[in-house]
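Trainee: Predicted model and sequence follow; I will ask about them next.
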Amino acid sequence: MKKKYWSIIYGSIIIIFFICCFINQSHSSVSTNPHDKQTISSEQFLIEIPYQLWIEENNYCLNLYEPIEGCYIGAYILANKYVDFDIQEFEKKVQKPHSTYMYNLKLGEPFPLDWVLDCTSQMKVPHIIIHPPSHLFPYQEHLLEQTSKEFGEFFIPMFVQLYPNFTDYMGSPSEYKNFFQTASRIFKKNAPNVSIVWSLPVENLYHSFLYDPGDVSMDWIGIHVNISTKEQEKNNNKDILQSIYDFYITYQHRKPLMISQLEIAHYSTKNHSYYINETKTILKEIYDKIKTMYPRIKAIQYMNTYQKEINSLNHTYENFSITEQPEILDTYKNLIASSHYLENIDVQSNGEVYPQWILLDTPIYYLNEKLYVSDYFFAQPYIQTKFNNLVKKPIIIKNQKLYSLESICKDIGYKLKMNQRKNCIYLTFDRS
């Protein structure tokens, strides 16, 4: 009787097992594109792997003063009396020479010749931000001719950042673009020694395309990042880092990138609070990521401002200096000590062809020992620009389209290499 009882139980278990298998298989069957008859019997092997995907741009021409690799470091020191507004005093504190130094100028104001010559005598490259003569009447084209001639007179290497806060000026986006294009053209004619920077505020990143003057009108693309104590209180560091990442993904394939102005407040007179640890953390996040993840960011300039008025009504000031608090200064010194951060400007490589690596913001899937990507791959700005005619047939799993990465590489003439130590996949140009 016992034997019969256990036989019934054993048989029931086998039947239940096969029923479960059948149900699982029916739910895991793959719908396929009618033009692609490939069938996947089960999706249990489909996993998203935490790898970065990089593609080689093998035909990239370096822009004016763009280094082959590495990142220039620069600073603004003209609003910090505790370094005597002096290059040597600043570099004594940070213990490393910087490539560039910054100056603010309104269009039409006298050219700062003494300051430029002081920079040049110390082998520094001036980075001059040109602001409108008036916010109500910003686009005064008649001032461009004389100003550009002054910038070109001594043929000194310089960066010129034109009209950085485009939403602050009266007028439409088209007026801004037209003026920027005109200014760039006049500067290129009268001051070919000047590298033109189009820079955007981080808070305006997601509609910056409205003000984009086009590749012909610029040599570099920048972003300026201001992190106030209000942002520190909100613990918005993740949002700032995400914005820098989005900026990178959007513009990396077009021009060399720079963080044209970085300023992080560690003290406010409003509540007399310090944010030392928060400042150290965000500094480390940004400078480390440039070194390890953002090879196309090729310049970063810190705004070493001692006191900056945040609110004129209640006279609130914030301190953005990296040279005042020992902990912040030590953090900065350690970060820039890396050989990735460059002391001198490359004035010779303009126009030379050097491969560059482009980061693709797309998930990667592993299925039956092969790698796949989704539609996100084809939505990448670089892919849309470089391979806009690429058409692939997908396999479909639960309404998600997947494309063989190996097949894509074959079609575009690339090879696939995986680096498991770095968790990276590289698509390299097939030179065979």
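Mentor: Noted; the coordinates are in hand.

Trainee: from here on, contacts and neighbour counts on C-alpha atoms
Mentor: Noted.

Trainee: residues in contact with the residue nearest to N304 when sequence neighbours are not counted?
Mentor: Residue nearest to N304 in three dimensions, not counting chain neighbours: S321, with 4.5 Å by Cα to Cα, 6 or more residues apart in numbering. Neighbouring residues of S321 by Cα atoms under 8 Å, 6 or more residues apart in numbering: N80, A265, H266, M303, N304, T305, Y306, Q307.

Trainee: Relative to H127, which of those residues is nearest.
Mentor: Among the contacts of S321, M303 lies closest to H127 (Cα to Cα), at 12.2 Å.

Trainee: would you list every one of the strands in the stretch 201-350 of the chain?
Mentor: 220-227, 257-264, 267-268, 273-274, 297-303, 308-311, 316-319, 341-342 (DSSP state E, counting those that start in this stretch).

Trainee: Let me know the closest of the contacts of S321 to E56.
Mentor: Nearest to E56, judged by Cα to Cα, of these is M303 at 33.2 Å.

Trainee: ok so, going back, please identify the one among the strands of the stretch 201-350 of the chain that comes closest to E48.
Mentor: strand 297-303 (27.9 Å).

Trainee: Does anything pack onto the closest one? Which helices or strands?
Mentor: strand 71-76, strand 257-264 (3 or more Cα pairs under 8 Å, 6 or more residues apart in numbering; DSSP states H and E).

Trainee: Output the ones you listed in a markdown table; the columns should cover mean neighbour count and distance to D288.
Mentor: Putting those into a markdown table (neighbours: other Cα atoms under 10 Å; distance: least, Cα to Cα, whole Å) gives the following:
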| stretch | mean neighbour count | distance to D288 |
| --- | --- | --- |
| strand 71-76 | 25 | 12 |
| strand 257-264 | 25 | 14 |
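
Trainee: which residues does W198 contact?
Mentor: Q161, L162, P164, M218, D219, W220, I221, G222.

Trainee: how many other residues sit next to the residue nearest to the fourth one when sequence neighbours are not counted?
Mentor: With Cα to Cα, 6+ apart as the measure, I196 is the residue that lies nearest to M218, at 5.0 Å, once sequence neighbours are left out. By other Cα atoms under 10 Å, the residues close to I196 number 23.

Trainee: Take this one as well and set it beside the first:
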Amino acid sequence: MKTSRTQGQWGRSSISNKLKHAGVMTLVSSMLAVSLVSAPHAARADIVWDHWQLADSLVSKGNKAEAVPHWQYLADHYASIGEWENAALFYGKLDAYFDSIGDYDQAIRYYELENEYWVKAGKDWGAVKLQRADQIRTTVELYMQDSDQTELQARALPTNGKLAKFEPAYGTYLGLYSEQDPKVGNLFTKTESVYGKKHAIYLAYAHWGQPFPSSYVKRAKEAGAALQIAWEPDDGLDPVADNAYLRKWAQDAKAAGIPIFLRFAGEMNGAWVKWHGNPSQYIEKFRMLHDVFAAEAPNIAMVWSPGDVPANDIDPYYPGDAYVDWVGVSLYIEPYENGDPSLPPMIATSNVERLTRLYNTYADRKPLMLAETGVPHYSHSAGEDFTEWAKLNLQRLYEIMPYKYPRLKAITYFNVDQKMDNAKNDYSLSDSAAVQSYYSKLIANPYLLDNVSQAAKPADGIGYVPLDANHQTFAKKTKLVPFVKIPDIYIGKVEYALNGRVIATQTELPYGLELQAGEVPEGSVLQLRVFNKSGKQVASRTFGLSSQVSVQIDGKNEAFEQPPAIINGSTMTPLRAIFEKLGATVEYEAQTRKVTARKGSTTIQLTIDQTTVYLNGKAMQLDEPAQLVNGFTLAPARFVGEAFGGKVTWDGTSRTVTIATGN
């Protein structure tokens, strides 16, 4: 395991070196461009050269702000004539300037343009610029608690509507690599006593040529868990073949009798592994393994799992939808690139955005898992404590990412202190009492599943949806969880204002808010305001939010195609739906717009838009006439509930109409 993880760190080191190399190459390209344009030539007198000279002169005098329009002209000029590298170089000057003065929106715009033109030039040198753009991008999102299981399952389904092998209907499996955890080790049954909850998946490492890891299966069975096996061909792909060794391995896997997520030759897109460099051979071997296990071990789900970097080398290794059950990814963040404090700090990097590209590419047809992930709370190289940063990103990992990415169906945490490895980051959960306690608090959420089974779902049925134009109404009560990311990294406080009035101020993670329906009238406006540690407001966003009236009949919550509504101050409920649930028959005459309902010896008659109703022929007056709303008849709740002898009560806090029939 340690070797594998070290290889992963070498990979990030390689990326770092590659990006530093890109910076050198950018400088070289810049020098070449200057040399080319500054060579003796009649073109010196043209407007392009004038802009170039003016910009250089202003910069030499310390007037970068005045150089901006000249850089803009030059960038646009070179873009218009197809000189992509020069265009990228001048957009690079613009993004660096705006980043330096804290105008992050402009900086992001130019970082993206710089990358666009490096791509057009056939180079990946803009990758580091996109990473910086993500670091300084302000994000304010809200996720709202929802108990509509139909809606939650629909969001978590692939396009074809069919769940993959062992895929939950919604929710996210909890996974853990615990072998180097001093409090758990390989005794998986101890996890619950240490972290307060059993985990669904445990990670084990195996190597091609070695026997099937039966000892890990035994421990997983004891813990009532599944196994993720990272199977690594340490001598490269050539020895991987359909032979007696493979068939025996497959038979042993079948005999294990538990779900196995098989992650063969992961991080294949990184030059730090021996199985990198030949996508066609990799695909051939992966497909062969798929076919063998499909025949020999149906309890194996094939996991194709690149690293999240380098991103441009991921897709060529994809074996194809027919051969992949799950798409995994190794995704780590760290305070310093490769653990090296001499390199630029990485604490502004968020794990949330790191998944976006892979998710957008594959989630429409495959469930995703974070096959390996971690957030260090201590840097041994720098001798710095990052507990606050670790908690911030653990909350994003276990709350925000499952809600933002509903097709993210498993997270396996790499629970290791890498004190002796080159990265020297401490990812261990149990090394820090604060981190261990916070992790335990996060994973108590039922949305994080502790058992692998087909079409599993949270025990309480609750999930979260983005608060947006399609999801802005709740019943009884709700909980809001924000995803807030600012260039300052650390948040001082989050303030909530409802219809212009501040109703809550949060200074601790997760900065959430609980609301009762009675606090939120229809058509309300909720504003979330974000302040940095210095007390300065640095972001805000406004959301539409409404609560709806709920109806409960004899203790059962009822759902209606047309929900209740408040009209002219009266609570109006669906007449036909409730009458029929109370055992009445309902008839409607479209020509006269008359409704007749009967139950036993009781007959109710009313006419749409009239306040007079008749109970067994005796006239009564309604506070508000029955009305047609979206083709459904709504009438005052108390009348609807009491018409056939029920008792009606109203709870203003939860905005709930309760009807008790006595049956």
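Mentor: Received, thanks. In this text, all values refer to a predicted model and were calculated from it rather than measured experimentally.

Trainee: can you map out the helices along the stretch 101-250 of the first structure?
Mentor: Remark: helices assigned in the stretch 101-250 of the first structure by DSSP state H, counting those that start in this stretch are 113-121, 144-152, 173-190, 229-234, 237-251.

Trainee: State the span of the second structure onto which the longest one is aligned.
Mentor: Residues 279-296 of the second structure are where helix 173-190 of the first structure aligns, with TM-score structural alignment as the criterion.

Trainee: Return the set of buried residues in that stretch.
Mentor: Judged by neighbour count (16 or more other Cα atoms under 10 Å), stretch 279-296 of the second structure contains these buried residues: P279, Y282, I283, K285, F286, R287, M288, L289, H290, F293, A294, E296.

Trainee: Return the member of these nearest to K165 of the second structure.
Mentor: Among those, A294 lies closest to K165 of the second structure (Cα to Cα), at 11.6 Å.

Trainee: And for the closest one, nearest residue in space, chain neighbours not counted?
Mentor: I300 (7.8 Å).

Trainee: List the contacts of the one you found.
Mentor: By Cα under 8 Å, 6+ apart, the residues touching I300 of the second structure are A253, K254, P259, I260, F261, L262, F293, A294.

Trainee: against the first structure, where does stretch 586-605 of the second structure fall?
Mentor: Under TM-score structural alignment, there's no match for stretch 586-605 of the second structure.

Trainee: list the buried ones in that stretch?
Mentor: V586, Y588, V595, T596, A597, R598, K599, T603, I604, Q605.

Trainee: Redo those as JSON lines? Include secondary structure and distance to A133 of the second structure.
Mentor: Below are these laid out as JSON lines (DSSP: H, G, I helix; E, B strand; the rest coil; distance: Cα to Cα, whole Å):
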{"residue": "V586", "secondary structure": "strand", "distance to A133 of the second structure": "61"}
{"residue": "Y588", "secondary structure": "strand", "distance to A133 of the second structure": "61"}
{"residue": "V595", "secondary structure": "strand", "distance to A133 of the second structure": "62"}
{"residue": "T596", "secondary structure": "strand", "distance to A133 of the second structure": "64"}
{"residue": "A597", "secondary structure": "strand", "distance to A133 of the second structure": "64"}
{"residue": "R598", "secondary structure": "strand", "distance to A133 of the second structure": "66"}
{"residue": "K599", "secondary structure": "strand", "distance to A133 of the second structure": "66"}
{"residue": "T603", "secondary structure": "strand", "distance to A133 of the second structure": "68"}
{"residue": "I604", "secondary structure": "strand", "distance to A133 of the second structure": "66"}
{"residue": "Q605", "secondary structure": "strand", "distance to A133 of the second structure": "65"}
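
Trainee: Between all of those residues, which two are separated the most?
Mentor: Across these (Cα to Cα), the longest gap, 15.3 Å, separates Y588 and K599.

Trainee: Next one: G161 of the second structure from Y110 of the second structure, what distance?
Mentor: Distance, G161 of the second structure to Y110 of the second structure, by Cα to Cα, to the nearest Å: 40 Å.

Trainee: Name the secondary structure element that contains P67 of the first structure.
Mentor: Secondary structure assignment for P67 of the first structure, by DSSP states H and E: no helix or strand.

Trainee: Now do the same contact list for it.
Mentor: For P67 of the first structure, the contact set (Cα under 8 Å, 6+ apart) comprises K298, I345, D346, S349.

Trainee: Now check the second structure for the residue matching it.
Mentor: The alignment partner of P67 of the first structure in the second structure, by TM-score structural alignment, is P168.

Trainee: do the same with K81 of the first structure
Mentor: By TM-score structural alignment, K81 of the first structure lines up with P182.

Trainee: quick one: its match from D76 of the second structure, how far?
Mentor: Taken as Cα to Cα, the span from P182 of the second structure to D76 of the second structure is 58 Å.

Trainee: Just want to know which of those two has more residues nearby.
Mentor: Between P182 of the second structure and D76, D76 has the larger neighbour count (other Cα under 10 Å), namely 16 against 13.

Trainee: is it true that the more buried one touches E85?
Mentor: No. Shown here, D76 of the second structure and E85 do not form a contact pair, counting by Cα atoms under 8 Å, at 11.9 Å.

Trainee: Now do stretch 269-281 of the first structure: which range of the second structure does it align onto?
Mentor: Going by TM-score structural alignment: stretch 269-281 of the first structure matches residues 380-392.

Trainee: Identify all contacting residues around the matching stretch.
Mentor: By Cα under 8 Å, 6+ apart, stretch 380-392 of the second structure touches 335, 339-341, 347, 375-379, 419, 423-426, 434-435, 438, 490, 509.

Trainee: for it, which positions count as buried?
Mentor: Within stretch 380-392 of the second structure, judged by 16+ other Cα under 10 Å, the buried ones are H380, S381, F386, T387, W389, A390, K391, L392.

Trainee: Tell me which two in those are the farthest apart.
Mentor: Farthest pair in these, by Cα to Cα: S381 and L392, 21.3 Å.

Trainee: Tell me the buried residues in stretch 86-102 of the first structure?
Mentor: Buried-residue list, stretch 86-102 of the first structure, by 16+ other Cα under 10 Å: I87, F90, V94, Q95, K96, P97, H98, S99, T100, Y101, M102.

Trainee: Among those, which ones are in strands?
Mentor: T100, Y101, M102 (DSSP state E).

Trainee: Name all residues that make contact with the first one.
Mentor: What it means is T100 of the first structure. Y72, I73, G74, A75, K124, V125, P126, H127, Q301.
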